[in-house]
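1. I need the structure of the sequence given here:
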Amino acid sequence: MLIHYLESFTDSLVVTEDDEIPIGVIGGREIIENIFKNPTSDFFDNTTVEQIFDKNLVILSENTTLGELLTTWKNTRRAFSIIPNHLGGYSAISGRKLLEIGANCVTDLSLSEFPEKNVISFEKDNSIKEIIQLMLGNNTRKLLLKDTNYFISDRLLIQSIAKDFDFFRNVKFLERKFEESFKLEEATKISKDMNLAEISKMMYVMPHPYVIYRDQVITPWDICMILESDRIEFMG
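-> You can find the predicted model right below:
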């Protein structure tokens, strides 16, 4: 299920109990954290969702403001929430939805004004264990291969675990070197200073939304967080 949803731009599945009541969420973060602890087929064969899901599911109301939503996401470090809909169920609000909002805003904010941040990278001779340690230690889902515009992500890890490594059967996964294990995704290099609406439109249609501008990387998370700016006017 996660492989399917990772490919459609969300990394979270809602966990429900009796009568489809939402009680939590599970995604790439929970899988990566737990395979680091138990990188064996036993983890996939004998662990249930109930044992590892995140109970901190954010359920919004129609009166929740954008500022309140972003503050919550900063605390949870997950760009995902649900909101009751008119069908009696719930709809998801994720980073993709906020890219859509960014694409339709009016602003003069540009890429050069985005807050600077450290770019976390890995090297070709790193093991999968070292790569996951970098992800967990820096609270990031994507790492650039040093001196390139190629990156690895939790999405790639999960896809490879399921499709290429048969859920760790007869494989010492964490000890494998990166070079012998994975193909990478390519970040898009941007040379001109685009405004927020332009870069949001571009990233909204990208299968792997990850952009390099000068010495910075821009992710959907960065777009979400900058939407708090008072220099943005939202279209009705």
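
2. When you work out contacts or count neighbours from here on, use the C-alpha atoms and nothing else.
-> Will do.

3. For stretch 66-76, list every residue counted as buried.
-> By 16 or more other Cα atoms under 10 Å, the buried positions in stretch 66-76 come out as Leu69, Leu70, Thr72, Trp73.

4. Show residues contacting that stretch.
-> Stretch 66-76 is contacted from outside by Asn56, Val58, Leu60, Ala79, Phe80, Cys224, Met225, Glu228, using Cα atoms under 8 Å, 6 or more residues apart in numbering.

5. Weed out the non-buried ones from those.
-> Looking at the contacts of stretch 66-76 with 16+ other Cα under 10 Å, the buried ones turn out to be Val58, Leu60, Ala79, Phe80, Cys224, Met225.

6. What about the residues you listed, which are in helices?
-> Among these, the residues falling in helices (DSSP state H) are Cys224, Met225.

7. Could I get the full set of helices for the protein?
-> According to DSSP H, the helices that the chain contains are 2-6, 28-37, 41-46, 49-52, 66-76, 95-103, 128-137, 154-163, 196-204, 220-226.

8. Could you tell me which residues within the first one count as buried?
-> This points to helix 2-6. Leu2, Ile3, Leu6.

9. roughly how far out does it sit from the chain middle?
-> How far helix 2-6 lies from its chain's middle: 12 Å, per Cα atoms, centre = their mean, to the nearest Å.

10. and what of the last one?
-> Using Cα atoms, centre = their mean, the distance from the centre of helix 220-226 to the centre of the chain it belongs to is 11 Å.

11. Pull out the buried positions in that helix.
-> Result for helix 220-226 [16+ other Cα under 10 Å]: buried residues Pro220, Trp221, Ile223, Cys224, Met225, Ile226.

12. And stretch 84-96, by the same measure?
-> Buried residues in stretch 84-96 (16+ other Cα under 10 Å): Tyr90, Ala92, Ile93, Ser94, Gly95, Arg96.

13. quick one: contacts of that stretch?
-> 9-10, 59-61, 79-83, 204, 220-221, 224.

14. how long is it end to end?
-> End-to-end distance for stretch 84-96, by Cα to Cα, to the nearest Å: 18 Å.

15. Could you also give me the structure for this second sequence? I'd like to compare it with the first:
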Amino acid sequence: MSTPAISAPPTEKMWVMTSMLCRHLESFIDNIIIIQDDKPIGILGVKETLLGLLKNPTFEFFDQITAGEVMGGFSNVVTSQTTLSDLISMMQHQRTGFAVIPHDKGWYSAISVRTLLEVSALSKTDMKASEIPKKNIITFTKEDTMDYVLTSMFHTQTRRLVLENYSSFISDRLILEKIAFKLNYLNGVSNFLEIKADTFPLKKLEKISEDLPIPELAKRMLGMDTPYVMTQDRIISPWDIALLLRE
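-> Model prediction:
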């Protein structure tokens, strides 16, 4: 179920790291392991990148700052003794849906929350989407700024905000892709945090039946580039399904 991990040295500039992240956003891996002396010393993902950008919303952040200055701490290393429950608890405690498996000769493979969808798809549970616990739906409006959107994401520890009164959402991935590919890493952009949310691309929430079995829901999510769905009264992400696996 693991996938070869992507790695980089701590000296790599953030524009290179962001480019690497964007190239792999559609895969199961959206974090890069920072390696020094053949050992993982941190991780850098979309979350760490946007948190750093919130503090320094300029082209200089991408052009001058290195991965080692932005990376987050990391201790999610899986061993042969690690159970599935241990893995999920580890991810939850570290607040990062990512873990690595060390192999010989200094290379690593990676497990993400989205990878755990594969496990859910093969499970024999009779649970349905309606049994996933409800949670508060964090919203935004088209007039909100990037400052508000990013601050809300970090304050509520969510990677997606739902557009108020609509079934569309914005995600950290969509924001990062536009910064890299449309805004040229903010080169010439002096007011990034003041840009309105309606200038960023949105994704449509796929509506599903509350009676959809969890394995079928996991299979459907595996085919989505941004797995995020809604029922009549709840929003469901891969992490919600991962938490069910622990039970």
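
16. can you tell me which of the helices of structure 1 comes nearest to Glu116 of structure 1?
-> Closest of the helices of structure 1 to Glu116 of structure 1 is helix 220-226, at 10.3 Å (criterion: Cα to Cα).

17. related to what we said a few turns ago, dump the contacts of stretch 66-76 of structure 1 to CSV, plus distance to Gln133 of structure 1.
-> Shown next, in CSV, are the contacts of stretch 66-76 of structure 1 (distance: Cα to Cα, whole Å):
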residue, distance to Gln133 of structure 1
Asn56, 23
Val58, 27
Leu60, 32
Ala79, 21
Phe80, 23
Cys224, 25
Met225, 25
Glu228, 31
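
18. Next, count neighbours for Glu20 of structure 1.
-> As a burial measure, Glu20 of structure 1 scores 10 neighbours (other Cα atoms under 10 Å).

19. So it versus Ile190 of structure 1, what's the distance?
-> Look at Glu20 of structure 1 and Ile190 of structure 1: by Cα to Cα, they are 44 Å apart.

20. next one: Ile199 of structure 1
-> For Ile199 of structure 1, the distance to Ile190 of structure 1 - Cα to Cα - is 9 Å.

21. more crowded one of these two?
-> Ranked by neighbour count (other Cα under 10 Å), Ile199 of structure 1 and Ile190 place Ile199 first, with 21 against 14.

22. For that one, give me its contacts.
-> Contacts of Ile199 of structure 1 (Cα under 8 Å, 6+ apart): Ala103.

23. now with 6 Å?
-> Applying Cα atoms under 6 Å, 6 or more residues apart in numbering to Ile199 of structure 1 gives no contacts.

24. Run the chain-centre distance for stretch 153-164 of structure 1.
-> That offset, for stretch 153-164 of structure 1, works out to 14 Å (Cα atoms, centre = their mean).

25. which one in structure 1 is aligned with Glu206 of structure 2?
-> Counting by TM-score structural alignment, Glu206 of structure 2 lines up with Thr188 in structure 1.

26. go on, Lys196 of structure 2?
-> For Lys196 of structure 2, the residue aligned by TM-score structural alignment is Lys177.

27. Can you tell me what sits against stretch 45-63 of structure 2?
-> Against stretch 45-63 of structure 2 from outside (Cα under 6 Å, 6+ apart): Met14, Trp15, Asp30, Asn31, Tyr185, Leu186, Asn187.

28. Wait, the match of Lys196 of structure 2 touches Lys124, no?
-> No. Between Lys177 of structure 1 and Lys124 there is no contact, the gap being 7.8 Å when judged by Cα atoms under 6 Å.

29. Of these two, which one has the most company?
-> Just comparing Lys177 of structure 1 and Lys124: by other Cα under 10 Å the higher neighbour count belongs to Lys177, 17 against 11.

30. Can you tell me how far that one is from Ala162 of structure 1?
-> Plainly put, Lys177 of structure 1 is 18 Å away from Ala162 of structure 1 if you go by Cα to Cα.

31. Look up how far Ser110 of structure 1 lies from Lys117 of structure 1.
-> Lys117 of structure 1 is 16 Å from Ser110 of structure 1, by Cα to Cα.

32. The two - which one has more neighbours?
-> Higher neighbour count among Lys117 of structure 1 and Ser110: Ser110, with 15 against 10, using other Cα under 10 Å.

33. any idea how far the more buried one lies from Ile212 of structure 1?
-> Taken as Cα to Cα, the span from Ser110 of structure 1 to Ile212 of structure 1 is 14 Å.

34. Val106 of structure 1 too?
-> In terms of Cα to Cα, Val106 of structure 1 sits 23 Å off from Ile212 of structure 1.

35. Tell me which residue lies farthest from the centre of structure 2.
-> With distances taken as Cα atoms, centre = their mean, the residue sitting farthest from the centre of structure 2 turns out to be Lys105, at 28.3 Å.
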